[in-house]
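In: Predicted structure and sequence below. I'll ask about it afterward.
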Amino acid sequence: MAFRFEKLTLKAQEAVVRAQELAGEKGNPEMTPLHLLGGLLSEKEGVVKPLFTRIGV
């Protein structure tokens, strides 16, 4: 089954794009889960950062 980027929400698409940018900035040819986490945490209006703050991470 192929990955269908267009099926993601707009915020998820933005996080994936940011993760790809982070990987490229660090000279990595592949995006890893850590890059995706970085992309999710960089979202200004995302839910991940407030959720982590709320649970004490």
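Out: Done, it's in. What you see is a predicted model; the values in this text were computed from it and never measured.

In: hey, let's count contacts and neighbours off CA atoms from now on
Out: Fine.

In: So which residues of this protein form strands?
Out: Using DSSP state E, no strands are found in the chain.

In: max-length helix in it?
Out: Looking across the chain with DSSP state H, the single longest helix is helix 10-25.

In: Return the list of helices and strands in contact with it.
Out: helix 33-41 (3 or more CA pairs under 8 Å, 6 or more residues apart in numbering; DSSP states H and E).

In: The structure to be compared is supplied as follows:
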Amino acid sequence: MKYILVDRKQVLRLKRAVKDIKIGLNLFQLEMSSSDKKILYKRIVKETAKSLSIIDEIKR
């Protein structure tokens, strides 16, 4: 599966939303390894983009 970002405004919207989520996660002081944090962060970005209807899913 590949994802295509639609336009610049939506990219900025996604960045802001993800930043808010990251700030929220930092408040909880999650005790995680850096690799787990990376996996979690990627999932957050993907799910946030889906919920904001920013990405169109393309299946090959």
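Out: Happy to help now that I have it. Owing to the predicted nature of the structure, the values given are computational and were not obtained by experimental measurement.

In: tm score of chain vs chain?
Out: The pair, once superposed, lands on a TM-score of 0.39 when counted by TM-score structural alignment, normalised by the length of structure 1; 44 aligned residues with a CA RMSD of 3.6 Å.

In: coming back round to it: quick one: the longest helix of structure 1 to helix 33-41, angle?
Out: 130 degrees (axes from the mean of the first three to the mean of the last three CA atoms, to 10 degrees).

In: residues of stretch 11-22 of structure 1 that come out buried?
Out: 12, 14-16, 18-22 (16 or more other CA atoms under 10 Å).

In: Can you add distance to residue 50 of structure 1 and give those back as CSV?
Out: As requested, the buried residues of stretch 11-22 of structure 1 are arranged in CSV below (distance: CA to CA, whole Å):
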residue, distance to residue 50 of structure 1
12, 16
14, 17
15, 15
16, 19
18, 18
19, 19
20, 22
21, 23
22, 21
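
In: for the residues you listed, which one is nearest residue 53 of structure 1?
Out: Relative to residue 53 of structure 1, the closest of the buried residues of stretch 11-22 of structure 1 is residue 15; by CA to CA it sits at 18.5 Å.
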